[in-house]
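Engineer: no FASTA, just this:
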């Protein structure tokens, strides 16, 4: 299951049993194999002390000992002991395979879920925190998926078998060991909860540390150029100190379980050995039986130690499961409909559209207020306005990165809220000023890792935007790795245009594609943009008038409202229009209030 194809996990994943059912269900035969290996190993473990008793009792006969029997018992014991080790190794391998398969599926579902969330959720969390949720918390669940249920069952079976063997030898010793076992399990169950909350706080600190590192690496150029390295390092040490402190506290709380186990078993061993020595001295049991009681006590300790370890892992898994469940519980408010969009270029209509980034806060000022305009299919509108006027927000509503607080937006007569999300975002392409390039091949950067896109299609798109000469210089063609930062701003924009051509959308949104280019590069970009926009509906956010020189219409925003909307030529000839004033000034001045 690929992240792109995975659907958000069902509601039951928010409980431990739901997680087990969801992610271990498809691996049921591997889980059965794991259980078989563990249970077989448990049976052999219970048989080994019986062989030791017969060996010790027979060896104690001195000259009357049956040497042949001793050799057979020794050989059988070695064979069974090797069998136990093989079963353990097999269980470890199968368990690891089950664990990684299940957790990788969970990672894929988490990634798909994160991609489906609203932009608002992503703005509230750093990428580093998201990485920690997807990787760190899921890794902590690995043992829970792979071995928790089966190992707990196997430990319980081994413990029950050992207690039954004690009762077979002497009911008084069996009763005493049973009381000891129940007391130990009750005590550990009471103290195990001490580690859940500290472990949750530890994971949160880890997420903050990841987020801090990610943010500083992203802003490394600014940190260096302003000489702020020492200050950020100091803050890093503070964040790391918090993580270290909480990690130590979490470890201490979790360690209470095994510390208590060690203390109680020290008492338990003394009690069993005292009883065995007393019974042997009284002639009630043989030396081999006394040794067998000690061996079965180790088989009581082993599963309880196993349960102790699993309880510690459960504490970690419980904290991680809680954090993962919180993430899975988030639901996107942006949901698609079922009405398909018409084919071909799409007309765009805004009807009394208003928007606020904090709709739940009545005191918060909205970004857009009653915006209405009509963009005919196949035409281009130049979107002008001062910084903060709502230009970028308006385009985000078209592609439904956010939904309008009120009003209706339609494409081809279909409300964007009624169209399937996947179809909408296939038909609406956005090219931002900061083009995101990946450390991957040229074709993967253009196709976004879609294997169905052919090399020939990628090559055709590159030549269409004027990158044919650049392509011919690449040693491996479109398969050449493209390290991030290896291209100029103009080349990056042209690559972004090629991405759009591969998708063949109906609506294109360009966020000032030529704001940082020299005249020669801008000329190449303008030619590519002309080919790109032909026959398509387009919105161009402009900070330079040259960018909208070929636009069919002009839309001027101010303080979230439409100040002007009309055909570019008509507005240019109207001396009272905002656009004509900008042309006379020869510059789109956002800071001096020309658009006010």
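Structural biologist: Looks like it arrived, so ask away. Just so we're clear, the structure is a prediction, and the values are computed from it rather than from any experiment.
Engineer: make it CA atoms for all contacts and neighbour counts henceforth
Structural biologist: Will do.
Engineer: got the contact list for residue 56?
Structural biologist: 287-288 (Cα atoms under 8 Å, 6 or more residues apart in numbering).
Engineer: ok, 10 Å please
Structural biologist: When contacts are counted by Cα atoms under 10 Å, 6 or more residues apart in numbering, residue 56 is found next to 70, 286-292.
Engineer: Please apply the same query to residue 380.
Structural biologist: Counted by Cα under 10 Å, 6+ apart, residue 380 has contacts 507-509, 533-540, 548, 550-554.
Engineer: What separation do you get for it and residue 551?
Structural biologist: 5 Å (Cα to Cα, to the nearest Å).
Engineer: shared neighbours of these two, anything?
Structural biologist: Taking Cα under 10 Å, 6+ apart as the criterion, residue 380 and residue 551 both touch 538-540.
Engineer: Buried subset of those, written for PyMOL?
Structural biologist: Buried members of those, defined by 16 or more other Cα atoms under 10 Å, are picked up in PyMOL with:
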select buried, resi 538+539+540
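Engineer: The structure to be compared is supplied as follows:
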């Protein structure tokens, strides 16, 4: 809204005001050059004062808009977590927090309006001062018979006519400052660093060009952190993901599991080391080429606005009805969808979808394509035992045709894996299958014990 006003009505108003101001001054100069000089001097004083006030108005507008943005963020966060707020009996605390930001927003808004009002007052005062000077000097010149009374009256009428263009200019200049402040916040977003696109090269331009028989993805000596000054989240990672099979990644919180996914998905750049896709470094692929080979299911399982069909087709909009029916069967949603009056075209905002069903929709979205690597961040955490068993069978079938990588917090997922990687403090601590790790790795045994998975007592390892 502010940008639209600044780009349309404010700009047009400024042009109109300038034309009217210049035209009026030209007509004044025809009547009397001395009084015109007095008027021009008054206008120049007003312009100088405006120039002095404009930076302050812009700063006040920017602060006011920033506070409004913070208020909106706090209010949105409280409404998004309204159930947690109510269960925690935190309504009063959240209301006070919203009120604090509302008061701050109001204070900055009032400060901005005061600055604008000061500018308008100066504009009006400048014109009133010019009229007083015109009356005084004009009367003196009439007494000296250097100016006709009729000319003085006409000049005064023109002086009164200056009020409209000066008022229009002052109002549109202050409105323009609001638009400039809004544009500055947009420029801040535009100035954010974009992810590198990568450089596409010929598949035959290096070793491993094309799809080889080696690992589909490989990390060699990879070290990465989220900020240049921060400690590395992962260090010296050497990991090969085979083209087929189920690889599980386990470890305590903060071990670096999610960071591995961020690296594989191209959301994080390594500080040292290299990632390879089909034997070629990531930098030789575009981000689209890399992500077209991957499918990712988050633990939070976000649902995009729209229908069930929209969500399933989000990554693969050209999928057929037969493919949709297949994935619905695989994730045990076919019966649920058949019971809905509008079926796949049921709006998710108007239907009762449980957390487990949301998770299955997200999983179905990933399974709809044929990704080379399926990345799962505990994608079965909210499923009941029967549905989880069916989904595990589906993942087992998928692992026979491609790579499935799971960040696992439930050992029921890990036991089914062909290979298990144990991480701790950003390092790969151990790798093997379930039985071998029980025998050789203390941390893995602790993780298994913490998750209450029955197993034979293993001999003391390292």
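Structural biologist: The structure has been received and is ready for your questions. Treat the numbers as computed from the prediction; the structure is a model and nothing was measured.
Engineer: on that earlier part again, in helices, which of the contacts of residue 56 of structure 1 fall?
Structural biologist: Counting by DSSP state H, the contacts of residue 56 of structure 1 place 70, 287-292 in helices.
Engineer: could you redo the residues you listed as CSV and give each row neighbour count and distance to residue 523 of structure 1?
Structural biologist: What follows is those, written out as CSV (neighbours: other Cα atoms under 10 Å; distance: Cα to Cα, whole Å):
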residue, neighbour count, distance to residue 523 of structure 1
70, 17, 94
287, 20, 98
288, 22, 95
289, 22, 95
290, 22, 94
291, 20, 92
292, 24, 90
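Engineer: Can you name the two of these that sit furthest apart?
Structural biologist: Pairwise distances across those peak at 18.6 Å for 70 and 290 (criterion: Cα to Cα).
Engineer: Helices of the stretch 51-200 of structure 1, start to end?
Structural biologist: Secondary structure of the stretch 51-200 of structure 1 (DSSP state H, counting those that start in this stretch): helices located at 67-116, 119-123, 127-131, 138-140, 142-143, 149-169, 171-192, 196-218.
Engineer: For residue 261 of structure 1, which of the ones you listed is the nearest?
Structural biologist: The closest of the helices of the stretch 51-200 of structure 1 to residue 261 of structure 1 is helix 171-192. By Cα to Cα, the value is 7.1 Å.
Engineer: which ones are touching residue 43 of structure 1?
Structural biologist: 84, 154, 157-158, 161.
Engineer: which helices and strands does the lengthiest helix in structure 1 pack with?
Structural biologist: In structure 1, with assignment by DSSP H, the single longest helix is helix 229-281. With contacts defined as 3 or more Cα pairs under 10 Å, 6 or more residues apart in numbering; DSSP states H and E, helix 229-281 of structure 1 has these neighbours: helix 171-192, helix 196-218, helix 220-225, helix 287-329.
Engineer: residue contacts, the equivalent of residue 378 of structure 1 over in structure 2?
Structural biologist: Residue correspondence to structure 2 (TM-score structural alignment): residue 378 of structure 1 is matched to residue 244. By Cα under 10 Å, 6+ apart, residue 244 of structure 2 lies in contact with 215-216, 372-373, 398-404, 418.
Engineer: next one: residue 233 of structure 2
Structural biologist: 223-227, 254-260, 425-427 are the contacts of residue 233 of structure 2 under Cα under 10 Å, 6+ apart.
Engineer: Among the residues you listed, which pair sits farthest apart?
Structural biologist: With Cα to Cα as the measure, no two of the contacts of residue 233 of structure 2 lie farther apart than 227 and 427, at 18.3 Å.
Engineer: Please identify which of those two sits among more neighbours.
Structural biologist: residue 427 (18 against 9; other Cα atoms under 10 Å).
Engineer: Next up, the contacts around the counterpart of that one in structure 1.
Structural biologist: Here residue 427 of structure 2 is matched to residue 561 in structure 1, going by TM-score structural alignment. Counting by Cα under 10 Å, 6+ apart, residue 561 of structure 1 touches 353-354, 367-372, 385, 389-390.
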